[in-house]
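>>> Have a look at this fold, sequence not included:
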């Protein structure tokens, strides 16, 4: 199973890049992993919110393959405890899912068409975080889940 992190927006900012790279490499010991940064549409700053979300959504839907398992990060989603995220990942592996895509939407969230395509909606927190930090938190939490599955000590350090 491959884990893909997709994020709509700019490339990783230097203040989070080192951490994201670190956790991505660590996850790579358990699963093939990659990041895909999805550039916002041209002139996105001039578009109304709904139109921007629709255009971003169209890009995401074009990139998705039919057999991808899409898990979107959305404030209305279901929260996980770390152990629950580990179980979620293990269940996907048990189901022989080829690729799990964790998607972080743009500044205004995700278009309804993407939310409908998602097989799981995950709320990272009730707090609002900058997208750059969400990337780092996501990578760290997936790494933590991998260590839980292997009964390694990271989770309890």
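Arrived safely. Note that the structure is predicted; figures quoted are calculated from it, not measured.

>>> all contacts plus neighbour counts: C-alpha atoms, from now on.
Will do.

>>> ok, the residue lying farthest from the centre of the chain to residue 37 distance?
Distance to the chain centre peaks in the chain at residue 46, reaching 26.3 Å (criterion: CA atoms, centre = their mean). Applying CA to CA, to the nearest Å, the value for residue 46 to residue 37 is 21 Å.

>>> neighbours of residue 89, just the number please.
Here the number of neighbours of residue 89 (other CA atoms under 10 Å) works out to 20.

>>> if you skip the residues just before and after it, what's nearest to it?
The shortest distance from residue 89 to any non-neighbouring residue, by CA to CA, 6 or more residues apart in numbering, is to residue 145 (7.7 Å).

>>> Pick out the residue nearest the middle of the chain.
Geometric middle of the chain (CA atoms, centre = their mean) lands on residue 102, at 2.8 Å.

>>> circling back to that earlier point, what about the residue nearest to residue 89, neighbour count?
25.

>>> Shouldn't residue 133 be within a helix?
Yes - with DSSP: H, G, I helix; E, B strand; the rest coil as the criterion, residue 133 is part of a helix.

>>> Thought residue 16 was touching it, still the case?
Yes - using CA atoms under 8 Å, residue 133 is in contact with residue 16, at 7.0 Å.

>>> What residues sit buried inside the longest strand seen in the chain?
Longest strand in the chain by number of residues (criterion: DSSP state E): strand 68-78. Buried positions in strand 68-78, judged by neighbour count with 16 or more other CA atoms under 10 Å: 68-75, 77.

>>> let's bring in a second one:
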């Protein structure tokens, strides 16, 4: 299984980079993981709705340029479907069983994802109705992917 995480912005905090590195190392036994960072746009203090839309469009173009036609795309979006860890494990397993072994998971910037990215997605996934910092979301996503593989392997990590 090939998993690509496409995320807007760089992770600046060392503790988050360390956690990302740790989960990337753990996942290497289960899948081929690639993390792609695309540049984020600076958002003015009191940006208008039109300015925010333009920012999301520019970030969206960068994201879409890294999505391959054969990839199954899961976009993280607050309005997406919420799953349990076991359901996410089953979803990843089902993708593999149905020939979808190249998955891209997309994390937007602070304003969310452009509509074109949401339309390209095969699935919208929500971790909560709450908003999380997009840098922290990478760690949460990697941990849940790792947990999914452990569940699918019948290993006790998820308990």
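Perfect, I can see it now. Because the structure is predicted, anything quoted here is derived from the model rather than measured.

>>> so what number do they get for TM-score?
Once superposed, the chains reach a TM-score of 0.93 (TM-score structural alignment, normalised by the length of structure 1), with 154 aligned residues with a CA RMSD of 1.3 Å.

>>> picking up where we left off before, what span of structure 2 is the helix or strand that the longest strand of structure 1 is followed by aligned with?
Downstream of strand 68-78 of structure 1, the next assigned helix or strand under DSSP states H and E is helix 82-94. Aligned using TM-score structural alignment, helix 82-94 of structure 1 spans residues 85-97 in structure 2.

>>> Now that stretch: buried residues?
86, 88-90, 92-93.

>>> how close does that stretch sit to structure 1?
Aligned to structure 1 and superposed, stretch 85-97 of structure 2 gives a mean residue distance of 0.6 Å (mean CA distance after the TM-score superposition for structure 1).

>>> which outside residues touch that stretch?
With contacts defined as CA atoms under 8 Å, 6 or more residues apart in numbering, stretch 85-97 of structure 2 is touched by 1, 101, 144-145, 147-149, 151-152.

>>> So among the residues you listed, which ones count as buried?
1, 101, 144-145, 147-149, 151.

>>> In JSON lines, list the residues you listed along with secondary structure and distance to residue 130 of structure 2.
Supplementary listing: those in JSON lines, determined by DSSP: H, G, I helix; E, B strand; the rest coil; distance: CA to CA, whole Å:
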{"residue": "1", "secondary structure": "coil", "distance to residue 130 of structure 2": "30"}
{"residue": "101", "secondary structure": "coil", "distance to residue 130 of structure 2": "30"}
{"residue": "144", "secondary structure": "helix", "distance to residue 130 of structure 2": "17"}
{"residue": "145", "secondary structure": "helix", "distance to residue 130 of structure 2": "20"}
{"residue": "147", "secondary structure": "helix", "distance to residue 130 of structure 2": "21"}
{"residue": "148", "secondary structure": "helix", "distance to residue 130 of structure 2": "22"}
{"residue": "149", "secondary structure": "helix", "distance to residue 130 of structure 2": "25"}
{"residue": "151", "secondary structure": "helix", "distance to residue 130 of structure 2": "25"}
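
>>> gap between residue 142 of structure 2 and residue 19 of structure 2?
Separation of residue 142 of structure 2 from residue 19 of structure 2 (CA to CA) stands at 9 Å.

>>> Count the neighbours of residue 14 of structure 2 for me.
Count around residue 14 of structure 2 with other CA under 10 Å applied: 9.

>>> cool, residue 119 of structure 2 as well?
Neighbourhood size, residue 119 of structure 2 [other CA under 10 Å]: 12.

>>> Translate it into the numbering of structure 1.
The equivalent of residue 119 of structure 2 in structure 1 is residue 116 (alignment by TM-score structural alignment).

>>> Next secondary structure element downstream of the helix or strand harbouring its match?
Per DSSP H and E: residue 116 of structure 1 is located in helix 112-117. Note on helix 112-117 of structure 1: by DSSP H and E, the next helix or strand toward the C-terminus is strand 120-122.
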